[in-house]
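*Asks:* Would you be able to build a 3D model of this:
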Amino acid sequence: MGLSDKDLLVLEEALLENPQLGDVIEGTGGARKMRIQLEGRGKSGGGRVIYLDVFEQENLYLLFAYPKNVQENLTPDQKKAIRKMIEAIRKE
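*Replies:* Got it, this is the predicted structure:
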């Protein structure tokens, strides 16, 4: 997706301030989706970030990011793959 250092910093600050900022995505085992505006891309050039907040471990995992103009929502196969990743993360 081409996140700039500034994009990553803004994302990191927002999630550190409020890890539950994004909406929970059904069928993923707890992943959240957050909309982000990408530097220099205008209003329609935003992206989506899929992440997991593991409160009890005090960890936050960036799982997937994509531009909004490529894909609006996750496919069932993507949700299934993310659910498997989350199951593995929670076993750590």
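
*Asks:* rest of the way, CA atoms for contacts and neighbours
*Replies:* Fine.

*Asks:* Can you pull out the residues in contact with the longest helix that the chain contains?
*Replies:* Scanning the chain for the longest helix, with DSSP state H as the assignment, gives helix 76-91. Helix 76-91 is contacted from outside by 27-31, 52, 54, 63, using CA atoms under 8 Å, 6 or more residues apart in numbering.

*Asks:* Apply 7 Å and report the result again.
*Replies:* Residues outside helix 76-91 that contact it (CA atoms under 7 Å, 6 or more residues apart in numbering) are 27-29.

*Asks:* Can you report how many residues neighbour residue 67?
*Replies:* 20 (other CA atoms under 10 Å).

*Asks:* Before we compare anything, build this one as well:
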Amino acid sequence: MQTVVETPDFLTDAKAAGLREDERMLIVRHFAEHPSSGDEIKGTGGARKTRLALRHKGKSGGLRVISFFSGDDVPVFLLNLFTKGDKIDLTQAERNELRTILAGVVDAYRKGAKKTCQRQVAASFPAPVRRWLLPREQQKPEPIALMCRKNLTSPVSAAKLV
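*Replies:* Down below sits the predicted model:
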């Protein structure tokens, strides 16, 4: 199973579409189990469009989810959600904007994850060793809960650009 990040735009779209939380969680579960599902949207830098059934309408009349999956070391980013009646395809301008944004999302996530990992490793060592592993301003060990919270919010911060 793959980690899934619901971006603020995705959550706004889901609310506007009238999705209940259990329906949203089914979408999240689908992408956790099938991270590279859907068809790649040309000109976006790897974004995918997946058709999903909604309330007995079937796939053709259901939802379209725009997602991005780059590899096993990064989560699936759920970027946008459209109902069939709302929107069919992304415009060329939207594709260009998405390509620009996605170019930095993976690097930003990996950079944030690397920093968190360094903090966790350094915090597990005694103070004299920690001094050599981290810059001076980061030498005070942080509680695990704080590190985990930072780790969870890091990809969302990168995804807020979307």
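
*Asks:* List the TM-score for the superposed pair.
*Replies:* The TM-score (TM-score structural alignment, normalised by the length of structure 1) is 0.84; 91 aligned residues with a CA RMSD of 1.8 Å.

*Asks:* returning to that earlier point: give me the PyMOL select line for the contacts of helix 76-91 of structure 1, limited to the buried ones.
*Replies:* Applied in PyMOL, the following selects the buried portion of the contacts of helix 76-91 of structure 1 according to 16 or more other CA atoms under 10 Å:
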select buried, resi 28+29
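
*Asks:* For the contacts of helix 76-91 of structure 1, give me CSV that also has secondary structure and distance to residue 40 of structure 1.
*Replies:* As requested, those are exported to CSV (DSSP: H, G, I helix; E, B strand; the rest coil; distance: CA to CA, whole Å):
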residue, secondary structure, distance to residue 40 of structure 1
27, coil, 33
28, coil, 31
29, coil, 33
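
*Asks:* What segments of structure 1 are helices?
*Replies:* Under DSSP H, structure 1 gives helices at 5-17, 76-91.

*Asks:* before we move on, the earlier item: reformat the contacts of helix 76-91 of structure 1 as TSV; add distance to residue 10 of structure 1.
*Replies:* Below are the contacts of helix 76-91 of structure 1 laid out as TSV (distance: CA to CA, whole Å):
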residue	distance to residue 10 of structure 1
27	28
28	25
29	26
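
*Asks:* Kindly list the longest strand within structure 2.
*Replies:* When structure 2 is parsed with DSSP state E, its longest strand is strand 76-83.

*Asks:* superposed on structure 1, where does that strand end up, distance-wise?
*Replies:* Here the mean offset of strand 76-83 of structure 2 against structure 1 after fitting is 0.9 Å, by mean CA distance after the TM-score superposition for structure 1.

*Asks:* Where in structure 1 does that strand fall?
*Replies:* Aligning strand 76-83 of structure 2 against structure 1 (TM-score structural alignment) gives residues 60-67.

*Asks:* Please apply the same query to stretch 118-132 of structure 2.
*Replies:* Using TM-score structural alignment, stretch 118-132 of structure 2 corresponds to no residues of structure 1.

*Asks:* Compute the first-to-last residue distance for that stretch.
*Replies:* From its first residue to its last, stretch 118-132 of structure 2 covers 12 Å (CA to CA, to the nearest Å).

*Asks:* Could you pull out the buried residues of it?
*Replies:* Within stretch 118-132 of structure 2, the residues that count as buried by 16+ other CA under 10 Å are 119-120, 122-123, 130.

*Asks:* what's the distance between that stretch and the middle of its chain?
*Replies:* 29 Å (CA atoms, centre = their mean, to the nearest Å).

*Asks:* Can you tell me the centre-most residue of structure 2?
*Replies:* Nearest to the mean C-alpha position of structure 2, by CA atoms, centre = their mean, lies residue 77 at 2.7 Å.

*Asks:* hang on, that residue packs against residue 5?
*Replies:* Yes - contact criterion CA atoms under 7 Å: residue 77 of structure 2 and residue 5 qualify, at 4.9 Å.
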